[in-house]
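[1] could you work out the structure for the sequence below:
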Amino acid sequence: MDAGLFTANNVWMMVCTALVFFMHTGFAFLEIGLTREKNTINILFKNVFIICVGLLLYYIGGFNLMYPGEFNGFLGFGGFGLNIGEDGLTPAYADGGYTYWTDFLFQGMFAATAATIVSGAVAERIKLGAFMIFVIFYVGLVYPIVGSWQWGGGFLSTLGGEDAGFYDFAGSTLVHSVGGWAALIAIILLGPRLGKFDENGKALAIPGHNIPMAAAGVLILWLGWFGFNGGSVLSADPGLTSLVLVTTSLAAAAGGVSAFFTSTVLYKNFDLTMFLNGILGGLVGITAGADLMSPFEAIMIGLIAGVIIVLGVALIDRVKLDDPVGAVTVHLICGIWGTLAVGLFGSKAGISQFLYQLTGVAAAGIFCCLTAFIIIFTLKKTMGIRVSKEEEIEGLDIHEHGMDAYPDFRMNQH
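    Got it, this is the predicted structure:
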């Protein structure tokens, strides 16, 4: 391979790595904006912890757990630390798409995302210590094991033969649903925030304190998704990369429009938070097949994802679960939709492919639910996972961190 092309490929992958890293700012802004100001420091702390510990865990063993080399298709381990090998910095590695170091860093950014999804769902009432322990086990073990089943050459990648199998281009299931399943288990075991439901079980709105910040977070996430999906091409291939960015953007736009239109028809108001989550739903929905879809098919996937957002949020309230940022609807339900859409739209569409996709969704769901339940239930029975009533009412920032995100604002209140 030409040295210039190898360099260009690697530079593009490093740019995408930076964009995926920037997504953590978007997640933090979105979570802060949709929750109350008294828990801002707590949310920021969790997000910073996830990035730092996620990268260290991925270095220690996560990378080699996810990409173990030759293994039985279910569980393998390539050893601790990083081993660059003889070809790690040459075009012989990854067909000249990137170097070993870039590979580790790009994939490490994905690993941290799975836990960030859970952070938003459990916001405002989980003990920080319990959450940190959960992150260590879930990012360190569960995420890379599920990833190895497909991206590491495991059993999902060879269903029906080497040219067939489950398909998840950039992680509708392997990233978003992995986080979404854990979020679902967590909010079931954790219970709703105080004041979320009245004595009759009716859901009450708990408004976020900074909707402009939430909007900024979603736009940052959209920008970061150009690296999330664009980098998943695993090279700077001009045709495929540009197609992926087009399908990603169109699905996001369609998801936003569909969600705001659906919520307007049902609730007779222009709900910005539904609009924002619709954009995210479209992005999650297109992630599994962004490289397979035509622009029109991407729009169709986004339109359906937008409807799913509105109905999914209502469903979560109806079953008396509390998800402050809509993480379960966005990342789990739309992640499932996007994964199944590969069997319905695009160049792989067909009954066999749909069944492969369904198998992948089921396998990830069963494993993630089981492991998340074991981790969180054990924490609940030992150290506890929920803060006290007093701490929840007064805010986690003061009780768990001894500081305030907006001290001047509080002083002016008095």
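
[2] going forward, measure contacts between C-alpha atoms and count neighbours the same way
    Fine.

[3] contacts only, for Ser347.
    The contact partners of Ser347, taken as C-alpha atoms under 8 Å, 6 or more residues apart in numbering, are 292-293.

[4] quick one: it from Ala205, how far?
    42 Å (C-alpha to C-alpha, to the nearest Å).

[5] now swap in Trp225 and tell me
    29 Å.

[6] between the two, which one's more packed in?
    Trp225 (26 against 10; other C-alpha atoms under 10 Å).

[7] list the contacts for that one?
    19-20, 23, 248, 283.

[8] most neighbours out of these, which is it?
    Scoring those on neighbours with other C-alpha under 10 Å, the highest-scoring entry is Leu283 at 36 neighbours.

[9] contacting residues for that one?
    222, 225, 248-249, 251-252, 255, 302.

[10] one more to put side by side:
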Amino acid sequence: MSVMELSKGLDTVWVVLTAAMILLMEGGFALLEAGFVRQKNAVSIIMKVFVDIAFGALVYYAFGFAIMYGSDAGGWIGTNGFMLKGDLSFIHLNISIDTYWLFQSAFAIAVISIVSGAVAERINFRAYILLTIVMTGLIYPLAGHWIWSVNGWIHRMGMIDFAGSAVIHALGGFSALAAAKFIGPRIGKFSKDGRPNIVPPSNLPLASVGTFILWFGWFGFNAGSTLSATNSSIGHIAVTTMLSAASGGAACILFTMMRYKKADPPMVINGSLAGLVSITAGCAYVSDEAAILIGASAGIAMVLVTELLERRQIDDPVGAFAVHGVSGSIGTIAVGLFALPGAAGRIGSSHYGLFYGGGWTLLGIQLFGLLVVAVWGFLLVWAALWLINRVVPVRVSQDEELVGLDVGIHGVPAYSQEHDFIDLEQLKNK
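    Sure, this is the predicted structure:
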């Protein structure tokens, strides 16, 4: 076996394994969101995650990948590679297109999973299937093409987003904000005078385990984006990922102790996730110390934005926008501030962080790219939901919401006792 063949084999194994780690994050999303919502809606969370994986993978295979990575002349949309057919040799990789698709499909599935949390406990299941198709087949692939494709118009400007603080998390977060605003708050979440009512999580230990699974999968998310088992930066990427997540959690513990006189468990859970989200863009390009600062900033910002949304009467049950939209934005901007000289050699030595003497160029590019994906995600999801609502109601009925989506939509509770019996004929006749 030649050295080249060995290298290709190692890279293939590395990318498949890290793709599997990212797919395992769907289990993390399921547990996190099921723990945050009320007991009567836990099954609905699990079913939405199955939709993310099943429909998301098929749609991204059929045309999402082609739109995102296919060749084009203007940098706006890919035009070949549907169902992985056609000439894709211009994508210079040391792995097969099949392997690359598997890795990228895990990212596409993650994007819609971000949105699902913001509409938990009140979205119509059929409408969610349609939204998943639009998100994984069009909205995300187009934004990804602009920033990650070799022909993408924002990519050619020099934007840096190593593993997706902007392309995945900011896009998903602002899409989640649009979805939460469009569908409206849960019944009883806000009183008549606008004050928010606390909706206690059903199972915080479950949510915590989900967070730990997400944390584990994030090493595949970030380090796997090297697409190479022999890349010397893998260790550094893993360290910055760990430090940012830890500082996000630590900052939330201290900040909530000062603000609320108690360490707030849901905030601490989301603080660690905020740290993970914020380092995703720059994990390969910033120092360890910068990673700690980035994660801590994202953790504190997440708390403040969560409070702001409640004051604005926007109901986001799992904090999707505060964790992904805000932290993704912080991480994207942080690259323009903290990128080390030489770390982003692919776009020239003049493009590095402002704090290292790189000037305003990279920061300006990062801000522009962030603005594009934020506006794109918000407007397109709002438009998609408006169109979907003309086909099938986006929101469940009042009765279904009150009884819970588990029984009202799926016909089965998440938790039952031995003495519980369900009249199937009665459910069918409803």
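
[11] TM-score of the superposed pair?
    After superposition, the two chains reach a TM-score of 0.94 (TM-score structural alignment, normalised by the length of structure 1), with 402 aligned residues with a C-alpha RMSD of 1.7 Å.

[12] redo the contacts of Trp225 of structure 1 as a markdown table? Include secondary structure and distance to Asp103 of structure 1.
    Listed next are the contacts of Trp225 of structure 1 as a markdown table, based on DSSP: H, G, I helix; E, B strand; the rest coil; distance: C-alpha to C-alpha, whole Å:
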| residue | secondary structure | distance to Asp103 of structure 1 |
| --- | --- | --- |
| Leu19 | helix | 15 |
| Val20 | helix | 13 |
| Met23 | helix | 18 |
| Thr248 | helix | 22 |
| Leu283 | helix | 23 |
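
[13] residue range for stretch 247-265 of structure 1 in structure 2?
    Aligning stretch 247-265 of structure 1 against structure 2 (TM-score structural alignment) gives residues 240-258.

[14] picking that back up, can you tell me which of the contacts of Leu283 of structure 1 end up in strands?
    For these, not one is inside strands, with DSSP state E as the criterion.

[15] using JSON lines, please lay out those together with distance to Ile126 of structure 1.
    Formatted as JSON lines, the contacts of Leu283 of structure 1 follow (distance: C-alpha to C-alpha, whole Å):
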{"residue": "Trp222", "distance to Ile126 of structure 1": "28"}
{"residue": "Trp225", "distance to Ile126 of structure 1": "28"}
{"residue": "Thr248", "distance to Ile126 of structure 1": "33"}
{"residue": "Ser249", "distance to Ile126 of structure 1": "34"}
{"residue": "Ala251", "distance to Ile126 of structure 1": "33"}
{"residue": "Ala252", "distance to Ile126 of structure 1": "31"}
{"residue": "Gly255", "distance to Ile126 of structure 1": "31"}
{"residue": "Gly302", "distance to Ile126 of structure 1": "32"}
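
[16] show me what Asn277 of structure 1 lines up with in structure 2.
    Using TM-score structural alignment, Asn277 of structure 1 pairs with Asn270 in structure 2.

[17] where along the stretch 201-350 of structure 1 do the helices fall?
    Applying DSSP state H, counting those that start in this stretch to the stretch 201-350 of structure 1 gives helices spanning 211-230, 238-267, 272-287, 295-318, 327, 334-341.

[18] looking at these, which is nearest to Ile374 of structure 1?
    Ile374 of structure 1 lies closest to helix 327 among these, at 20.8 Å (C-alpha to C-alpha).

[19] on that earlier part again, which of the contacts of Leu283 of structure 1 lies closest to His176 of structure 1?
    Looking across the contacts of Leu283 of structure 1 and measuring by C-alpha to C-alpha, the closest to His176 of structure 1 is Trp225, at 12.5 Å.

[20] what do we get in structure 2 for the closest one?
    Per TM-score structural alignment, Trp225 of structure 1 is aligned with Trp218.

[21] for its match, give its distance to Ala245 of structure 2.
    For Trp218 of structure 2, the distance to Ala245 of structure 2 - C-alpha to C-alpha - is 10 Å.

[22] please apply the same query to Asp420 of structure 2.
    42 Å.

[23] tell me the residue in structure 2 aligned with Ile374 of structure 1.
    Match for Ile374 of structure 1 (TM-score structural alignment): Ala383.

[24] ok, Phe49 of structure 1 next?
    Phe49 of structure 1 maps onto Val51 in structure 2, by TM-score structural alignment.

[25] what kind of secondary structure is its match in?
    Assigned with DSSP: H, G, I helix; E, B strand; the rest coil, Val51 of structure 2 falls in the helix class.

[26] ok, it - contacts?
    129, 132.

[27] on that earlier part again, only the buried members of the contacts of Leu283 of structure 1: can you turn that into a PyMOL selection?
    To isolate the buried members of those in PyMOL, using 16 or more other C-alpha atoms under 10 Å:
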select buried, resi 222+225+248+249+251+252+255+302
